[in-house]
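In: Sequence and predicted structure, then a few things I'm wondering about:
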Amino acid sequence: MTEPTSPFQIAAFRRIWLSRFCAVVATTGMVVILGYQIYDVARSDYAMSIVDASFLLGLLGLAQFVPYALLSPVSGVFADQFDRRRIALFATLLDLLIAGALTYVTAIGTHSLPVLFALAAAHGAARVFLGPSLSAMVPNVVPAPLMPRAIAISSTAWQFGSLIGPTVAGLLFAVLAWSPHALATVLLGLSAVSLLTIGPVPQAASDRETHPIRQYIEGFRFLRRNRFLLGCVTLDLFAVLMGGATALLPVFARDILHVGSEGLGLMRAMPGAGAAVVAFILSWKPIEREVGTKMLVGVGAYGLATVGFGLSTNFVFSLGCLAALGAADMVSVYIRSALEQLSTPDEMRGRVGAISGLFISASNELGEMQSGTVAALLHSAVAAVVFGGVGAILVTVAWAFIFPELKNARTFAPQYREKEQAP
């Protein structure tokens, strides 16, 4: 049989991609509208000030991160010990129920702050099981030579989904408040059907005799021994932690740029648009040389674009900054994902993926918490975003010195990684 020359020639990969795409369109739209609802309910029904309502957006990030952090060890071990397809299906169906609940409470007008926060926390719990399982499945169905391209193509599912989901959700919310959540429910159903049609996926046997906590610790040890991979993950963690501007987008949409939920949808979609363009380019021409330097430049550009967005008072320029932000971030995501998948043994991919997912969640959700808190302390959402962007730039400079392996890395070559892991 002829060897595939593209990941899309593999039926299982196509179904994984479709499942991820539907889930991303659904959940990104759902979460964006959830943030807008919390901010709008706080301002309208609870008569909160802009500062206090902004702080609630930070708490929204924390509400999603706490269950992710608590369940991350379990999800990683499960992804190594059990059928990854079934775990991903379970998480997708759980998110489907959450989307259905949001549709119901929005339609009947009972979406109080406690209800919205509870559903946000439930979404965080569902998401912790989906990421490691789906990511770990890709190397099980795609040959190693095609993995860099498969990672870039997988990223397009996320980035195009992040572009479409918030845009459509924002427009639908302006017409009928419950309709974005109803659409999310349907799309998550399609995602589940796609997973069901994949069939059994082969994966390496995992050690079931060792205690799960010990297995999770082994994943941390593996990450610690790989200096390049550790530098990549922690750079992304602290840079995005500082530059979490997206949490405050409802503030900019409602009270600074005055563009409403429709504008919020476009603003939330722009990082995905910029990242989608870069992901498409990388799927055609993957990065092969000077990977470390390119990642550092990308993260620095991410911080600079964040500063530009914070200072902007023009809606079109703000959209451009957000697109640039997403494009720069995609470079870091691509390099980190390629290293993680190519340098991790299959029997440990679930655990390492869960740890990486925990770091990503920490950078995103705790970054939202940081932005909301700084906005409250400084009494300014603009100052909070600018502060975060400058912080991301400073982190990039610091990591170039703390982890010289990053700027010295030339390729993804296995012999380089083996050298780094040697005692």
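Out: Everything's here; your move. These numbers were taken from a predicted model, which means no experiment stands behind them. Residues are numbered from 1 along each chain as shown.

In: For the rest of this, base every contact and every neighbour count on C-alpha atoms.
Out: Noted.

In: For the host helix or strand of L322, buried residues please.
Out: Element membership for L322, per DSSP states H and E: helix 315-342. For helix 315-342, burial by neighbour count (16 or more other C-alpha atoms under 10 Å) applies to 315, 318-342.

In: cool, and stretch 404-415?
Out: Under the neighbour-count criterion of 16+ other C-alpha under 10 Å, stretch 404-415 has E405, L406, K407, A409, R410, F412 buried.

In: Now distance to V382 too, for the residues you listed, in a markdown table please.
Out: Formatted as a markdown table, the buried residues of stretch 404-415 follow (distance: C-alpha to C-alpha, whole Å):
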| residue | distance to V382 |
| --- | --- |
| E405 | 35 |
| L406 | 32 |
| K407 | 32 |
| A409 | 36 |
| R410 | 38 |
| F412 | 39 |
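
In: Mind telling me what element V397 is part of?
Out: helix 381-402.

In: Take this one as well and set it beside the first:
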Amino acid sequence: MLEWPSHESQTRVFWRSCTRAPPHRRRCLSDSSGDPAVPPRHDPLAALRQVSFLLYTSSRGLSVVGLTSLNAVIAWQVYEISGSALNLGLLGLAQFIPALSVSLIGGATADTYNRRNIILIAQCVPLTCASILCVATLGDWVRLELIYGLVLFIGMANAFEAPARAALLPAIVRPETFANAVTVSSTIQSFCAVSGPALAGGIIALAGVGAGFLAYICFALSSMLVLSFLKVRAANSGGGKVSLAMVREGIRFVRSQQVILGAMSLDMFAVVFGGATALLPVYASDILEVGPAGYGILQGSFYGGAFLTSLFLVFRPAIDRTGRALLIAVALFSIATIAFGLSRDFYLSLAIYVVIGALDRVSVVMRQTTIQLATPDELRGRVSAVNQSFIGASNQIGAMESGFVAALTSATFAVVSGGAAALAVTGLIRTRLPLLYNYRVSTAVGSMRQPVTSIAAVPPQEQPASSSP
């Protein structure tokens, strides 16, 4: 197996190049003018110049293509079998239960053991479940009960994989390129996610649901192969084993940091009320009447808008007022959701869903950058797990809420009322959490270089990071 330079050796080489070069050639921390007072020139490809990041993000991209296609195939199959929006909501319930119950344990595991190995082991679970569903579909003995049971296991595996992946990224890139790595990773993820749902819709239309499961199996195996070449060290938890005390420490840290808690809460409630993804099969089949191909295009348009926005964020300097940007993006996301719910024209709906995907990506990048920069490495797995619990709760409860409300009223009422509720929640958080609105990334960048061994070393946030508008 190939041996790649470790993160520590890369960092040592970088700083030697900075300190040993003649003064007129020291450009590591300044722009090409050589003046240290001038901010460094923005390099949109800084993260991609590191081999470890290339392996990480290539594996992640293959995984995202596979998982987004798998989710689309499963949702279509459930609606095809049952014809019920309520059963689509139950899919969210099947994924939310394990995310809520074991995600915090997954975070503590990521802070204790080798994060790459955790990801590889976790990926074996959806691979096995997709294989079973493929055989059951081709053999014509698939049932809703089987789908829900396997989806539950997929959700449980994701509760371990997600915090490990999130906590792994800061450990494989140089600290000064981390903010760029978050945006670049998000961009590549969005690009890969564009093809997943569209690919699923095309495969279903041409070869059936069983072929969609076969496609996921190929992507999952490729992702695991690429990730196996990444060399990382085990997390340094200091305890050697997962414990309940570790879980409690992570929760206490999140509760003590109002900006982190506010960012997580805003995203959770906005998606719970404002998400329309769970009802896309209903819109594609019954309202817009565009069939499986149109369903795949609608799914892909969301990720297309997300990708274009991520690309824009990569090539522009980092946003400092991430809290304000997050609030504005979520408010516009809510308004666009209302417009999508009211639309009856496929092309208008497609354009609106592109905008929804773009605004969602702004929210994701702002939230991820804020949370990761504000968290010491010793706690990243557990904080990522708490964040994953919020994300899982928003996505899955949102799917349940949409399905239940649509079953009681209509799909249109579910989407429109949800967007209005998300807009109201955004206004409430803006009013009640001024710390989030006033947050600046520049006040917290230094925390990445300050290792913390106890939550007591990080003071709770009691005053706004900045009172200026």
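Out: Thanks, I have it. These numbers were taken from a predicted model, which means no experiment stands behind them.

In: now what about the TM-score between them?
Out: Once superposed, the chains reach a TM-score of 0.93 (TM-score structural alignment, normalised by the length of structure 1), with 412 aligned residues with a C-alpha RMSD of 1.9 Å.

In: average gap between the helix holding V397 of structure 1 and structure 2?
Out: In this overlay with structure 2, the average offset of helix 381-402 of structure 1 from its partner residues is 0.6 Å by mean C-alpha distance after the TM-score superposition for structure 1.

In: Grab the longest helix from structure 2 for me.
Out: What stands out as the longest helix in structure 2, according to DSSP state H, is helix 51-82.

In: okay, that helix sits on what stretch of structure 1?
Out: Here helix 51-82 of structure 2 aligns to structure 1 at residues 11-42, judged by TM-score structural alignment.

In: so how far does the matching stretch sit from its counterpart in structure 2?
Out: Counting by mean C-alpha distance after the TM-score superposition for structure 1, stretch 11-42 of structure 1 comes out at 0.7 Å.

In: Now the equivalent of V77 of structure 1 over in structure 2: closest residue in space, sequence neighbours ignored.
Out: Mapped onto structure 2 by TM-score structural alignment, V77 of structure 1 lines up with A108. Closest residue in space to A108 of structure 2, ignoring its immediate chain neighbours: R382 at 5.3 Å, by C-alpha to C-alpha, 6 or more residues apart in numbering.

In: Tell me, how many residues neighbour the one you found?
Out: The number of residues packed near R382 of structure 2 is 32, by other C-alpha atoms under 10 Å.

In: which one of the buried residues of stretch 404-415 of structure 1 is nearest Q159 of structure 1?
Out: The nearest member of those to Q159 of structure 1, counting by C-alpha to C-alpha, is F412 at 23.0 Å.

In: isn't the closest one right next to E288, touching?
Out: Yes - shown here, F412 of structure 1 and E288 form a contact pair, counting by C-alpha atoms under 8 Å, at 7.1 Å.

In: A409 of structure 1 maps to what in structure 2?
Out: So, by TM-score structural alignment, A409 of structure 1 is matched to Y439.

In: what about that match, which SS state?
Out: Put simply, Y439 of structure 2 is coil when judged by DSSP: H, G, I helix; E, B strand; the rest coil.

In: Thought I319 was touching it, still the case?
Out: No - using C-alpha under 8 Å, Y439 of structure 2 is not in contact with I319; the gap is 11.1 Å.

In: residue range for stretch 136-144 of structure 1 in structure 2?
Out: Residue span in structure 2 matched to stretch 136-144 of structure 1, by TM-score structural alignment: 167-175.
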